[in-house]
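*Asks:* heads up, no residue letters with this:
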């Protein structure tokens, strides 16, 4: 219901109430004057009848207006089947085209999750969106998403990754050969891992980080080409952490992998062992953060496909991070999201969403290009952060500006940074404020005379002051919306009731995590032995020593 229609309804109600009160007051007066005025009773009854008829007419008009309004809303819903709605004290905000991208900025406790994320998730569930949800405080938003989907008549399958407790999580293989059609994908996925493990490489990539990315790309592609049955993250991590010489000689067996690591292989042939150790050690030291039995177990299965918006098998995926281990889980979440978005951003797919709660805790390669390129493919990108400075810190000034501009609809809540508050204020522009000054002067000798004058000055004033964003209450947001019923807004958002909570399912654990971790190491050792075992006795080899032992790690 639009605000103009709401005023019409209120006008009808007020008019009916006034007529009713007038009739009640007129009736006893006319009855009292009936003996003096001929036909007083008739007039009284007639006046009361007019009041009742007027009241009924107003009620009937309101009924007609409501029906017309509902019919109009139905037409608009047909024109905008993917629209989302958020309730405010000044009326609903309808985003007719959420694929234009949404940016939500608000400090901790400003109401981002309750006032913005939850209504958007409700709309995604009601409109049948598939998508990916990054839940920074698992299972806060994941539980709501699962409950909202369960309330639908035909709910979409919902999978989640619980990094904090892998035995109560689904398992996925983001490096499955079907996600690696050519080497460009392998490099993209390697970049997602290395950039989150070595944050300094995002802004200032150097020889060591570039070489580490090349080496990881070669390891992924080697397993993809030579041993596709072992192409998963646990085997890649085990291969990376193999002894230097064994690793490089293994990769050299594949022509493409040899080209990827040509600089490292050249250093090895020249005897520059320090350079080789520096490159391999850089990658191995970073990989050690995620090379654990728990993570290997989680990424060693394949319970669902990352083709999230496949029209034949649409799903919703939630990634559960944890504030105390956000740095450890960031490379893994980024890898999964990178794989998923590459598959989502294709024509002819189901409409979908990507909602990133605390988005700056992840580095996703080319995320600044996703909102613009995925718009035509019906992918709605929602990026939530506490402050714009976080985006700059993670992506750099240029990419942060590009990402902010690519997300066309902005919601600004309370912030703690005066710099961010000034930026927000500038988005709404200024208006001209006219000030009128009156002056008068009189001479005591000529008290009947004098001069009077008026002057006007025009000054520019911020439409929303920067200081206002520092004092916004919880749930109040101002912003700019494209393709919406409100191009600008500054309102208190209504907090919707949470859906009836449905407990998350408990996937069945398969096997022992530590035993799986050891088995992966043994399988990778067998690859190194098969490729690199020398055919004749080497000088200096002790009697009875296995010639391939120097290529293996003990398990």
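*Replies:* Thanks, I have the structure now. In this text the structure is predicted, and so the values were computed from the model without any measurement.
*Asks:* Please count neighbours and contacts with C-alpha atoms only from this point.
*Replies:* OK.
*Asks:* Let me know how buried residue 501 is, in neighbour terms.
*Replies:* Using other Cα atoms under 10 Å, the number of residues around residue 501 comes to 14.
*Asks:* I misspoke; the intended subject was residue 301.
*Replies:* Neighbour number of residue 301 under other Cα under 10 Å is 15.
*Asks:* which residue packs closest to residue 158, ignoring adjacent ones?
*Replies:* Residue nearest to residue 158 in three dimensions, not counting chain neighbours: residue 316, with 4.8 Å by Cα to Cα, 6 or more residues apart in numbering.
*Asks:* Tell me which residues touch the one you found, please.
*Replies:* 130, 131, 132, 133, 156, 157, 158, 159, 308 (Cα atoms under 8 Å, 6 or more residues apart in numbering).
*Asks:* Just give me the closest of these to residue 454.
*Replies:* When the contacts of residue 316 are compared for distance to residue 454 (Cα to Cα), residue 133 comes out closest, at 61.1 Å.
*Asks:* ok, structure two:
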């Protein structure tokens, strides 16, 4: 390295001396008259000059020697080892070179043979001094500018303080469509250009998970688009509308707009406990759905886990399983009485609220309930009243919160069946919750959710979409299995939540991981913590260029290197603006895409959306309300009738058992013990 520097220094020295010699020769030839008048010449030199001019006619012009001097000087300046400067700008170097060229070369027009007026005005000595001054100043500017070229740094260091350019990557700009696809337009930056792209969800049946904090734009930008496009393509739909009626109105108006694309028998149904007039009636415990006691047990489990979410993952524990068993027995008692005439959730709630001393004889009489009821009966007959009271309180206190006229009205009738993707009767069903009453309504709604998810996962059915907004607000048992197995049955599951920690808290880490890892397509808006880190890892890394500069007094080292780094770091995900999303898209073998990663702003045609929402408000779905009846009175009468039905059921069965066995009913031992 040192030998190379010495050789370079020698070459630079030669260039400098060449420039000086050319420049001195130029001065002597062009101002020879001045030197001769000053006695700085002799006949030998004069004779030599005449021979040179005669032999080299090119030297009769002042330009060749001066251009050679300028070229050698610039070569010396460029090849000199100067200290790199981050503050030096190309503009200042260009200005120095321009001034140098103008003064150094432009002064050539002032030589005596070119401009006699300067000599006439300033005299031969004065003209020479003016020319010499201009040339030397120009020389210095040329030297400064040429050395500045060598000191310039072609560096991007500091121009991209947040590493934005390195983290951009090519995204899908093609529009890939098929009969089931959801296509959402986007806008992204790549290679410093703003580009248009597409989120092509060509296989929605592989599951879609949408994550984003409140206000990140996941509902307006993505969920609305998914609902509208799937309805446009004729999907039957099940929509869990946590903030009723936001999603329901979108679905209803989309159905009106795209009615021509729907099967002729497609119908819209809505479940809403707050306003019976705007709700259909549906019984999720209809006898058709409960062909065996295992189905009753599944419904009991779903309801009780939503009432007591701390029980999730603890179903095998004694003080969790026994209340569930009692609820299962209550459901099955009503299911088998008069072909399930009273098998509704309101009747189950009322039965659970009855004195268990009146219910136990009914359980004893049922061989199919013997195993499940043995725990209660043993405690009752053994006088373990304190234990029994605790079990009964766990089974009764939660369901008792569901007792309300509106809920009883909605869940005791049956305007439609829950097989939403039945090809003969495809449906769009919206189930509305109330964020202020979620803990109360959630358990009741879970019965619809569980029953629908169980009904639709069968072959040969109509393509269907399941959209569940704010999934942590309800416990959906088996949702992970539906995502994994529903693909072959053309079930497109879309789940939305605010943060992974919510899912972990409500479902337990094991089930939450199943849900998170089952979805092929994941899109995430602004999020932080573990959610952002998970998305960071899911999107992966790309090759990013790194630049380093080491400036020393004698030398500057300027290097470039590459390394793999995250394309969407967790910190950047936590700073996403509203409507911006990152994610990974699942493709198909028929429509493959190598550009699966997304980091873009979703584009929404707001005018088109607003126009669609003006079509129609949700009407009064209740036939009773449409007929002008006093719906409030009907709802209250229904509430009282259900209570009377359960009393009649207890009395009728008690009388039947007494006649059958002709023995007194069992009484607890140790009555005084509590």
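*Replies:* Good, I have the coordinates. For clarity, every value in this text was computed on a predicted model and none was experimentally measured.
*Asks:* Report the TM-score for the pair.
*Replies:* Remark: TM-score between the superposed chains equals 0.78 [TM-score structural alignment, normalised by the length of the first structure]; 456 aligned residues with a Cα RMSD of 2.3 Å.
*Asks:* that older thread, filter the contacts of residue 316 of the first structure down to just the buried residues.
*Replies:* Among those, those buried by neighbour count (16 or more other Cα atoms under 10 Å) are 130, 131, 132, 133, 156, 158, 159, 308.
*Asks:* Tell me which residue of the second structure lines up with residue 369 of the first structure.
*Replies:* If you follow residue 369 of the first structure across to the second structure using TM-score structural alignment, you land on residue 481.
*Asks:* looking at this, residue 422 of the first structure is in a strand?
*Replies:* No. The assignment for residue 422 of the first structure, made by DSSP: H, G, I helix; E, B strand; the rest coil, is helix rather than a strand.
*Asks:* For the aligned residue in the second structure for it, give me its contacts.
*Replies:* Under the alignment (TM-score structural alignment), residue 422 of the first structure pairs with residue 533 in the second structure. When contacts are counted by Cα under 8 Å, 6+ apart, residue 533 of the second structure is found next to 569, 570.
*Asks:* could you redo the last one with a cut-off of 10 Å?
*Replies:* By Cα atoms under 10 Å, 6 or more residues apart in numbering, the contact list for residue 533 of the second structure reads 527, 568, 569, 570, 571, 573, 574.
*Asks:* Filter these down to just the ones in helices.
*Replies:* 570, 571, 573 (DSSP state H).
*Asks:* hmm, which of these are the buried ones?
*Replies:* 570, 573.
*Asks:* Show me the strands in the second structure, by range?
*Replies:* 182-190, 193-201, 208-211, 236-241, 267-271, 427-432, 464-468, 491-497, 521-524, 541-551, 556-566, 580-584, 597-602 (DSSP state E).
*Asks:* What is the third one packed up against?
*Replies:* Read it as strand 208-211 of the second structure. strand 491-497, helix 509-518, strand 521-524, helix 529-539, strand 580-584 (3 or more Cα pairs under 10 Å, 6 or more residues apart in numbering; DSSP states H and E).
*Asks:* Equivalent analysis for the last one, please.
*Replies:* Applying 3+ Cα pairs under 10 Å, 6+ apart, one finds that strand 597-602 of the second structure contacts strand 182-190, strand 193-201, strand 521-524, helix 529-539, strand 580-584.
*Asks:* same check, this time on the first one
*Replies:* Judged by 3+ Cα pairs under 10 Å, 6+ apart, the packing partners of strand 182-190 of the second structure are strand 193-201, helix 224-232, strand 580-584, strand 597-602.
*Asks:* re the thing from before, and the buried ones among the contacts of residue 316 of the first structure, which two are furthest apart?
*Replies:* 133 and 156 (14.0 Å).
*Asks:* Please tabulate the helices and strands packed on strand 597-602 of the second structure in JSON lines and include distance to residue 285 of the second structure as additional columns.
*Replies:* Below are those laid out as JSON lines (distance: least, Cα to Cα, whole Å):
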{"stretch": "strand 182-190", "distance to residue 285 of the second structure": "34"}
{"stretch": "strand 193-201", "distance to residue 285 of the second structure": "35"}
{"stretch": "strand 521-524", "distance to residue 285 of the second structure": "34"}
{"stretch": "helix 529-539", "distance to residue 285 of the second structure": "37"}
{"stretch": "strand 580-584", "distance to residue 285 of the second structure": "39"}
